[in-house]
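Trainee: could you look at this predicted model? Sequence included:
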Amino acid sequence: MMLKEQHPDIAVEFSKRGFVVHKTKGPFSAIAIDQAHEQNNKVVKGDGGAVSLLQNPKALLRWMVAGQELARIIEEFEVNCLDGGTGKASTTNLKHHEHTASAQVKLSKEVGALVQVFEEMGNPFMEESEDLLVLDSRDIADPAIVQSVRSIETRPV
């Protein structure tokens, strides 16, 4: 049976990739329609799952009538409200989470603090003392902690 001959409308949709759902704008994030439907069902059902729905006729009726609409509303809320009020959901951001402005500022501060410690105290890899130093706070670790760290490899698992 040839799809193009038997069902030309469906063949056109398949060629347009109309059999998948894009839940994000990320590359390679398309999922099959039935999988998207199952994910929406999971959102609506919550923790109780299908067993809870089947045991409660009112809950089952409510889910049958309004389930997909509730899933749509939840998705709309997540897209519009959960990314700092910018109106863009984090799922539409194609950058890695460490490539955001706030992550870069934090990294810059941490690198600056580390460089400052190196400049003030010297290169820790050239350190000859027996003390265990906490680099960013410039504290000398407690002797009990030092002993624990030094004996960690000899301890049984």
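Mentor: Looks like it arrived, so ask away. Bear in mind the structure is a predicted one, so any value in this text is a computation, not a measurement. Numbers count the residues shown, from 1 in each chain.
Trainee: only C-alpha atoms for contact and neighbour calcs from this point on.
Mentor: Noted.
Trainee: which residues touch Asp139?
Mentor: Leu133 (Cα atoms under 8 Å, 6 or more residues apart in numbering).
Trainee: can you name every helix or strand that the helix or strand containing Ala71 contacts?
Mentor: Taking DSSP states H and E as the criterion, Ala71 maps to helix 57-81. Where contact means 3 or more Cα pairs under 8 Å, 6 or more residues apart in numbering; DSSP states H and E, helix 57-81 is packed against helix 33-45, helix 49-55.
Trainee: tell me the buried residues in that helix?
Mentor: Buried residues in helix 57-81, counting neighbours by 16 or more other Cα atoms under 10 Å, are found at Leu60, Trp63, Gly67, Gln68, Leu70, Ala71, Glu78, Val79.
Trainee: next one for the comparison:
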Amino acid sequence: MVVTHRYKPTLAVEVGAFGVATVGGFVLGGLDHSTLHVGPATFYVVMNLLTTLFLAYFVKQLWVIGAKRLAGWAALVTAAGTAIAVTYDFFPLPFDDELRTIFYTAALTTWGAQGLVYYLAYRAMHDHNISADATPDRKVTALS
């Protein structure tokens, strides 16, 4: 949200979000993942869909600033990531082995593509924000 809305959270918000994420990680990470747990699986998919909504907004913002190619790639990898999330929890590939080798190959490829595309997209948004705020008399210091 720093890049998309120029929002700077307070230290309390950052510490609180980190604390909630840490507790959630311990709770959800301690489950036995060899069997399907519908509750946690549903939670993961719902969180993915909420993230997808934010990313759809971000794609729209990229389109508005003229980064249409990056917007298309961001939409594509977001859809692929959602497909991977739903496939893992609810529709395992019937032709995959017990270690899910084919699934994890597709998932790691998707996640790598997401990392690269989102990095480039956020960099484009950041560069746009910097150029929109550029003023010749602006004083820049180490603390600004």
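Mentor: Looks like it came in fine. Owing to the predicted nature of the structure, the values given are computational and were not obtained by experimental measurement.
Trainee: can you give me the TM-score here?
Mentor: Laid over one another, the chains give 0.24 as their TM-score (TM-score structural alignment, normalised by the length of the second structure), with 59 aligned residues with a Cα RMSD of 4.9 Å.
Trainee: can you tell me which of the helices and strands packed on helix 57-81 of the first structure is most buried?
Mentor: Highest mean neighbour count among these (mean count of other Cα atoms under 10 Å): helix 33-45, with a mean of 16.
Trainee: angle of that helix against helix 57-81?
Mentor: Calculated by axes from the mean of the first three to the mean of the last three Cα atoms, to 10 degrees, helix 33-45 of the first structure forms an angle of 110 degrees with helix 57-81.
Trainee: quick one: contacts of helix 33-45 of the first structure?
Mentor: Counting by Cα under 8 Å, 6+ apart, Phe19, Val20, Val21, Gly49, Leu53, Trp63, Gly67, Gln68, Leu70, Ala71 sit against helix 33-45 of the first structure.
Trainee: which of the residues you listed sit farthest apart?
Mentor: Among the contacts of helix 33-45 of the first structure, the pair separated by the greatest distance (Cα to Cα) is Phe19 and Leu53, at 28.5 Å.
Trainee: look up how far Lys58 of the first structure lies from Glu69 of the first structure.
Mentor: Distance check for Glu69 of the first structure against Lys58 of the first structure: by Cα to Cα, to the nearest Å, it reads 17 Å.
Trainee: sorry, wrong one. I was asking about Val79 of the first structure.
Mentor: Distance from Val79 of the first structure to Lys58 of the first structure, by Cα to Cα: 30 Å.
Trainee: same check, this time on Ala71 of the first structure
Mentor: With Cα to Cα as the criterion, Ala71 of the first structure and Lys58 of the first structure are 18 Å apart.
Trainee: report how many residues lie close to the residue nearest to His22 of the first structure when sequence neighbours are not counted.
Mentor: Distances taken as Cα to Cα, 6 or more residues apart in numbering place Ala30 nearest to His22 of the first structure, at 4.6 Å, with adjacent residues excluded. Using other Cα atoms under 10 Å, Ala30 of the first structure has 16 neighbouring residues.
Trainee: what does Val117 of the first structure give?
Mentor: Residues within reach of Val117 of the first structure, counting by other Cα under 10 Å, total 17.
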